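Asks: Structural data only, the sequence is not supplied:
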């Protein structure tokens, strides 16, 4: 099942470090099958509060996402982002095309 790397970034300082990060990140994704699904688009808020930017990268599976994040190539550029932006990054698995909301009930211990 594909895995998404989701980043919610705030207070990004768009200076030389972030520019270098952007110039180098694609090369770190390619060996792990990662590709941007959302990057740079401003979300339309329909409920609650939201600040910052959303970035979503799709990987073939959780192991590929973990391997990318831990790779020497990504770890080398990671401080360029973390030193110039606040935020959270998570990995989350997608669901199958035939998933229905009630499928989650099978996972509830009751």
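Replies: Done, it's in. Computed from a prediction, not measured in an experiment: that's the story for all the values here.
Asks: Could you use CA atoms for every contact and neighbour count after this?
Replies: OK.
Asks: if I look at residue 99, how far off is residue 91?
Replies: 19 Å (Cα to Cα, to the nearest Å).
Asks: Which stretches in this structure count as strands?
Replies: With DSSP state E, the ranges of strands along the chain come out as 3-10, 35-39, 53-59, 86-93.
Asks: Could you figure out how far the first one is turned away from strand 86-93?
Replies: Here strand 3-10 points in a direction 160 degrees away from that of strand 86-93 (axes from the mean of the first three to the mean of the last three Cα atoms, to 10 degrees).
Asks: what residues does strand 3-10 touch?
Replies: 51-62, 65, 85-94 (Cα atoms under 8 Å, 6 or more residues apart in numbering).
Asks: Ok, stretch 67-80 next?
Replies: Taking Cα under 8 Å, 6+ apart as the rule, stretch 67-80 contacts 17, 18, 20, 21, 24, 25, 28, 29, 32.
Asks: putting a second one here so we can go through both:
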């Protein structure tokens, strides 16, 4: 199941450390099959406040996403970003191609006794 590393970067600003991070991150993702799906694009906010921008990286599965984030190579460059750009980062597993939101709602309804 595809997994995603997502970061909401609140006030991204460029400096030498951040540029070095951007230059080096791809090499840390390659061994784990990671690729950028969203990077450096303006966010079109439709509901609620959303300062900053978002980054989405896709991985073949959650295990490889976790291994990338925990890797020595990524941990070595991570402070180049986190020391300069506040934000939130998380991993999330995707849904299968045949995912059915209606069936999910039914299961939730049943589990909640509604």
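Replies: Everything's here; your move. Given the structure is predicted, the values throughout are model-derived calculations rather than measurements.
Asks: Quick TM-score on the pair, please.
Replies: Once the chains are laid over each other, their TM-score by TM-score structural alignment, normalised by the length of the first structure reads 0.94; 110 aligned residues with a Cα RMSD of 1.2 Å.
Asks: For PyMOL, write the selection for the buried entries among the contacts of stretch 67-80 of the first structure.
Replies: To isolate the buried members of the contacts of stretch 67-80 of the first structure in PyMOL, using 16 or more other Cα atoms under 10 Å:
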select buried, resi 17+18+21+28+29+32
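Asks: got the contacts of stretch 67-80 of the first structure as a markdown table, with distance to residue 7 of the first structure columns?
Replies: Listed next are the contacts of stretch 67-80 of the first structure as a markdown table, based on distance: Cα to Cα, whole Å:
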| residue | distance to residue 7 of the first structure |
| --- | --- |
| 17 | 18 |
| 18 | 15 |
| 20 | 18 |
| 21 | 15 |
| 24 | 17 |
| 25 | 14 |
| 28 | 16 |
| 29 | 15 |
| 32 | 18 |
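Asks: out of residue 99 and residue 91 of the first structure, which sits in the more crowded spot?
Replies: residue 91 (18 against 10; other Cα atoms under 10 Å).
Asks: what's the closest non-adjacent residue to the more buried one?
Replies: residue 5 (4.6 Å; Cα to Cα, 6 or more residues apart in numbering).
Asks: And for residue 54 of the first structure?
Replies: Closest to residue 54 of the first structure by Cα to Cα, 6+ apart is residue 8, at 4.9 Å.
Asks: likewise residue 9 of the first structure?
Replies: Per Cα to Cα, 6+ apart, closest to residue 9 of the first structure is residue 87, 4.3 Å.
Asks: Could I get the contacting residues of that neighbour?
Replies: 7, 8, 9, 10.
Asks: of the residues you listed, which stay in contact in the second structure?
Replies: Retained in the second structure (both residues aligned by TM-score structural alignment, their matches' Cα atoms under 8 Å) from the contacts of residue 87 of the first structure: 7, 8, 9, 10.
Asks: what's the neighbour count on the closest residue to residue 7 of the second structure other than its chain neighbours?
Replies: Leaving aside its sequence neighbours, residue 7 of the second structure sits nearest to residue 89 (Cα to Cα, 6+ apart; 4.1 Å). Neighbour count for residue 89 of the second structure, taken as other Cα under 10 Å: 13.
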